[in-house]
Structures are given as structure tokens and as C-alpha cells.
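Participant: Give me a 3D structure for the following:
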Amino acid sequence: MSKARERRQWVLIGPTSELQHVERTTDCGRSDATFVTLRHPKKGSGARFLLTNGGRRIQEVLKYDDPPKSWLINNSVQKDGSLHLATPIDPVFLILPYLEKSKKHFTTLDNIMSCDDFPSSGCLCDVEGTAQLAHVCDVRDAVDMKVYRLNETKTLVWLQKKVDQLVAKLKEMAHVNVGSVAKAAMFVQSKRTATTQTQSDYVRYAVGIISEYLNEFWVRRLHEVYSTVFEVETPEATEPEPKKTKLDDHVTTECIEDYTKGNTATHEEPVKKVKVTVAQRSLNKVDKTGMKSISSFFHRKGKT
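Facilitator: Alright, predicted model coming up:
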């Protein structure tokens, strides 16, 4: 008897309006919620996305995994304890890498999104938000169709507007720490309030978030626009330490010359004065002329 195939389940958190009709299928045969693998705009590798509303909207699926963990779902145990988060994403970020490859010519969006490595990329042609391509492209109408060509100047202006929008949103979220300690305390409540955070802090934080969806070329261009924000204060110039003289192998480190020669100063401890009693002082005043020393009575007599 064949072993029953284990049913894979995920725990997904996302907008209720987008996920409440997951099991329903549209007239065209597409489910209201479909998982697809698309090229990540920064990494270039495959990433999971969620198409909702019959393929008209797209969500980025982020996975948080901290094993070993599991979920209790109804009366069963789900071994995969990871958590998936579905958040809306602007499809222009996903289309931008494909526009760069065909930026020399005007091309239809179908041809631009044709990709053998990620066949599902064509679904981005039907996603809401493709009208925003006019903000990053030169668009022309040709025989009942639109053709597109990337415009770098427009794209840079569009990215700046994205930064401004994100900065305004971050300022509304007073609990978000965007200061210099934000990297170490991303999700930790900080005593630093919104009133102590500068405009430069917000801009740096916003550029960092948007850079997660841009390749190195656009990240570099964006940093050039906000170069004054990313300037690092140079520390005060300090006097360099003197270099140590390297000694030859045959040079000894022992003291060769006696530097104590000619030095008359003595290093002996001073002799302490012995206190003299009153009897001793009186004895010293007595005239001892002709008196023998007491020690003379105890010397050894010679042989006769």
C-alpha cells in the first residue's frame, strides 16, 4: 500500500482583502491566489511572489524561519515552522531589470518580459501598476500597441519620489527607530523619539529600504543624489605614533656601556643613629687613662 503523500501547509499572513477568496477560481481558470517564482530585482535569483485578484495584483512573499519550530494547525502538527508574510510591491521594481536589458530600442512589454529562466515573468504584463512605466520609460503608441524604452533620467526622478514618499510614511510611524542605532535595534523599542531623529536619518533609512530592490547601478546612482546625507564625518587628525627602529639580528639588547662610572653618589641606605642612655653618657665622661679594657682579662695566656 502506497504511503499517503504528506500535505504541505504554510502559515501565511497577508491582507485579508487579498486572501479571503483563495480557493475560488476565476472565469479564465486562474485562482484568485497563485504563487509564482520571479526574478528578484536585486539578487537576480528566484523569489516567491503571490498573485491575487485574478492576477491583477502582486504581493511579495517574505519567509521568516528560525528552526527548530513547528505549527499546531487544528489537530495536526506542521513540521515546517516558518512564517510567510505577503506584502504589496510595486511591479515597476520587478520590471526594471528587464527594461535595462532592452534600453537601446523601443519594444513591447511582452517582448521585454520574455524570460526562459523565469517563464512566469510574463504575468507582470497584466498586473495593475504597469501604467506607472511611463514614469521610468519613454512610451510610444505604434499600431494599436505601446512600446517602451528605459529612460535613466526619469527613473532616477521616480526613485527620488519613492524616497520622499517613504520618508513621509516613516515620520508618521513614531515607533520606528531610523537613527544610527537602527541596525542593531531594528525591532527593539528605543528611548530615541521621533523628535531626536533628523531628516538625514530618515533619508538614509528610506534609501536603504528601497536599495533592497535595486541592483548596484541604481544604488550607486541613488547614493550620488543623496551624497550629502551619506557623508561620513572624518575623525580629527591625530599625530601618528613614532615608528620603532628595527634592530639588526646581531645587535644585542643588553647594556654594553657602564653609565655609573664617574658617578660619586652612593646608593647605600643612611645609617640610623643609636640612642645613648644616660648611664652610657656618664661613662663616656669618665677619664679612662691607664684603665685596661675589660676584654684584656679574657685573652688566651701564652705557654711557658
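
Participant: Please count neighbours and contacts with C-alpha atoms only from this point.
Facilitator: Fine.

Participant: ok, residue 175 - how many residues close by?
Facilitator: Using other C-alpha atoms under 10 Å, residue 175 has 16 other residues around it.

Participant: Tell me if it really is in a strand.
Facilitator: No - counting by DSSP: H, G, I helix; E, B strand; the rest coil, residue 175 falls outside a strand, being coil.

Participant: State the distance from the closest residue to residue 124 other than its chain neighbours to residue 198.
Facilitator: In space, residue 124 comes closest to residue 91 once its chain neighbours are excluded; the distance is 7.1 Å by C-alpha to C-alpha, 6 or more residues apart in numbering. Using C-alpha to C-alpha, to the nearest Å, residue 91 is found at 31 Å from residue 198.

Participant: Next, the second sequence, to be compared with the first:
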Amino acid sequence: MGSWWEGIDESRLLIAPDPGVNEDGSACFLSLRHPKSGLRTPYLLCNGLLQELHWFKQPSGSWFWGDYVSEDGSLYIATPIDPIFIMLPIFEDARMKKWDDPGKFRQLGEILFINDCSGYQRLFSMAEDCMEVVCESKEIGSTKFFRLDDTKVLAWLLYKVSKLKQTLSALDQNYAAREEKDTLVDAVSILGEYLKDDPWLKLLCNHFKLDSLEAKTKASDFEICPTDIGHSVGSSNFSQGKNTSEKKAERNVKQAKKAMVETESRNIKEMFTRASRRRN
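Facilitator: This next block holds a predicted model:
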């Protein structure tokens, strides 16, 4: 399953999309570098779909896992991630760009060979399919070479911003009523959780004439759900910035839900305790 899982001797519940299984009937965990922080982070690869892991902990709660109840209330959720985010930093390093020089063309196998992260080599066919979107490529004989292209990367990022703006506006009436610039800042900030400040977040902010500090400050408002193994999975429960009254209302709702969950959790535990006593 990968080095990040070694030494953890306990059951874990993972909820993930079901794209099918690999030809050998299995999925695998890969240790890759997070595109923002560069830290080694676990990802799930299943049938050609790359997924990032989010860790959730429900205080004083439980989860049903088939006929089993996990009492600590922790679980992982895997959600698909565009592999271009993961590969962008290593393709940026691989072209060895200096000043106005566009950099070097490199073979895909050479780009994906990372000494301390062998997981990238498992993404060879995926990279060959998707990196054409943000790279120039050329073939010499039967060998194909790639070089990251700033213009293509910017076009890809602008598409991502456009899709995020549409999604945010469709969330609810409050989002739909927001100013265009606020929605734009939110979309750029969300992408900023997966982009290095220099050059990509800076490039995006310059294009929209946004203050990069504003985008980064906005991003700090989002709740990051780190795994319990010391890594950040680089994903967020995106909570929109709200005014004081909205925050208070939201806090009250959360407290009420927490109280209800804790009560229901105790009832569930008591039910199973009584059932086990009857069997004994």
C-alpha cells in the first residue's frame, strides 16, 4: 500500500468513487509530492483514476462499516484530482528554464524518475495522455519529448477558474449573489491550494490583475483536513468567508448538529452494548 501506511496496525475506512478495479483486481496507494507544499502525500490510484485522500475525524462519534462499528469516528474519503496538478511541479523543474529561455525537452521516463518518490513512475501512461494539454511535444524517431509551455498552462488554469466560478455560483443563493470579483478571488484562492506561488499562482493573479497576497490570505480561510500521519493532503472543505452574523449562525448550527451526533452516537453504543450482554 505504500510506505505511508506501514506501521499503522488498525482498521481504516476509506470511502472512494467506484471506477472499477485494476486488471489484477486491486487498487494501490502512491506516495507523491503535494503540488503546493512539496511534502510526500498519499494518493490512491485505481483503474487509471488518481484520487487524493481527505481525513475526517468525528469527535465522540462512530461510523457504521458494514456490520462493524468504528468507535473512533475517523475515516478517509478519496476524491478524484486532475493529475496535471500533481505533475506540474516536476515538469516545471524538468525543463530547467532560465530567464527567457523556454527550457529543455525531456523524455517522459526521465521526467517521472524521482529518486525519493517512485510512485510517479506508476503514472507514466496517465502523464502521456494528459500532459499534452500543458506541454509542447515532439517526436524523434519512436521517442517522444515534452516541455512545459507557459501559455498552455495559463490556458488550462483559466479553464479551471471558469469551471470553479460556475460551481461556486451554483452552490446556493448567497454564492450566486456575490460580486464577480469576490467569486473570482475565491476560485483563484482554491486553485492556489494546489499551485506554487511562483510561478503559477503569481501568473494567474497577474492575468486577472489580482493582489496575490489577497488570494493567499483568502485561501487561509479554507479549512484544510490533514491526514493523521503528518501529511497534508492538499485538499479543503471549502468554507466561504462570511460576515459576523453568518458565522455565528453557522457556529450555532454546527454546535446543535454536534450535540445531536454525540447523543445518537451514545445511543448506538448503548444499543450494541445491550445486544452483546443479551448474547452473553
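
Participant: if I line the two up, what does the residue nearest to residue 124 of structure 1 land on in structure 2?
Facilitator: In structure 2, residue 91 of structure 1 lines up with residue 83, judged by TM-score structural alignment.

Participant: ok, now residue 215 of structure 1?
Facilitator: Checking TM-score structural alignment: residue 215 of structure 1 goes with residue 196.

Participant: so who does that match touch?
Facilitator: 35-37, 89 (C-alpha atoms under 8 Å, 6 or more residues apart in numbering).

Participant: measure the residue nearest to residue 124 of structure 1 to residue 118 of structure 1 for me?
Facilitator: To residue 118 of structure 1, residue 91 of structure 1 is 15 Å away according to C-alpha to C-alpha.

Participant: Same drill for these two, tell me which one is more crowded.
Facilitator: Regarding residue 91 of structure 1 and residue 118, a neighbour count based on other C-alpha under 10 Å identifies residue 91 as having more, with 20 against 15.

Participant: I'd say that one and residue 58 touch.
Facilitator: Yes - judged on C-alpha atoms under 8 Å, residue 91 of structure 1 makes contact with residue 58 at a distance of 7.4 Å.

Participant: Between those two, which contacts overlap?
Facilitator: residue 127.

Participant: Quick check: buried residues in the strand ranked longest in structure 2?
Facilitator: Of all the segments of type strand in structure 2, defined by DSSP state E, the longest one is strand 49-57. By neighbour count with 16 or more other C-alpha atoms under 10 Å, strand 49-57 of structure 2 contains the buried residues 49-55.

Participant: and what of stretch 257-271 of structure 2?
Facilitator: Using 16+ other C-alpha under 10 Å as the test for burial, stretch 257-271 of structure 2 gives 258, 261-262, 265, 268.

Participant: Looking at the residues you listed, which one is closest to residue 156 of structure 2?
Facilitator: residue 258 (40.2 Å; C-alpha to C-alpha).

Participant: Tell me the secondary structure at the closest one.
Facilitator: The three-state label given to residue 258 of structure 2 by three-state DSSP is helix.

Participant: Helices along structure 1, start to end?
Facilitator: 16-19, 91-101, 109-112, 152-172, 199-211, 216-225, 278-284 (DSSP state H).

Participant: before we move on, the earlier item: which part of structure 1 matches the longest strand of structure 2?
Facilitator: Alignment note (TM-score structural alignment): strand 49-57 of structure 2 is matched to residues 57-65 of structure 1.

Participant: so what's residue 18 of structure 1 up against?
Facilitator: 33, 52-53.

Participant: Serialize the residues you listed to CSV and add fields for neighbour count and distance to residue 192 of structure 1.
Facilitator: What follows is these, written out as CSV (neighbours: other C-alpha atoms under 10 Å; distance: C-alpha to C-alpha, whole Å):
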residue, neighbour count, distance to residue 192 of structure 1
33, 23, 41
52, 22, 39
53, 19, 41
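
Participant: which of the residues you listed lies closest to residue 72 of structure 1?
Facilitator: Nearest member of the contacts of residue 18 of structure 1 to residue 72 of structure 1, counting by C-alpha to C-alpha, is residue 33, at 23.6 Å.

Participant: Identify the residue nearest that closest one in space, chain neighbours excluded?
Facilitator: Counting by C-alpha to C-alpha, 6+ apart, residue 33 of structure 1 lies nearest to residue 52, which is 4.5 Å off, once chain neighbours are set aside.

Participant: give the contact list for that neighbour.
Facilitator: 18-19, 31-34, 58-59.

Participant: go on, residue 74 of structure 2?
Facilitator: 12-13, 55-58, 62-63.

Participant: same thing with residue 110 of structure 1?
Facilitator: Contact analysis of residue 110 of structure 1 by C-alpha under 8 Å, 6+ apart lists 122, 125.

Participant: if I look at it, how far off is residue 192 of structure 1?
Facilitator: 49 Å.

Participant: In this structure residue 154 of structure 2 contacts residue 204, no?
Facilitator: Yes - assessed by C-alpha under 8 Å, residue 154 of structure 2 is found in contact with residue 204 at 7.1 Å.

Participant: between those two, who's got more neighbours?
Facilitator: Between residue 154 of structure 2 and residue 204, counted using other C-alpha under 10 Å, the more crowded position is residue 204 (22 against 17).
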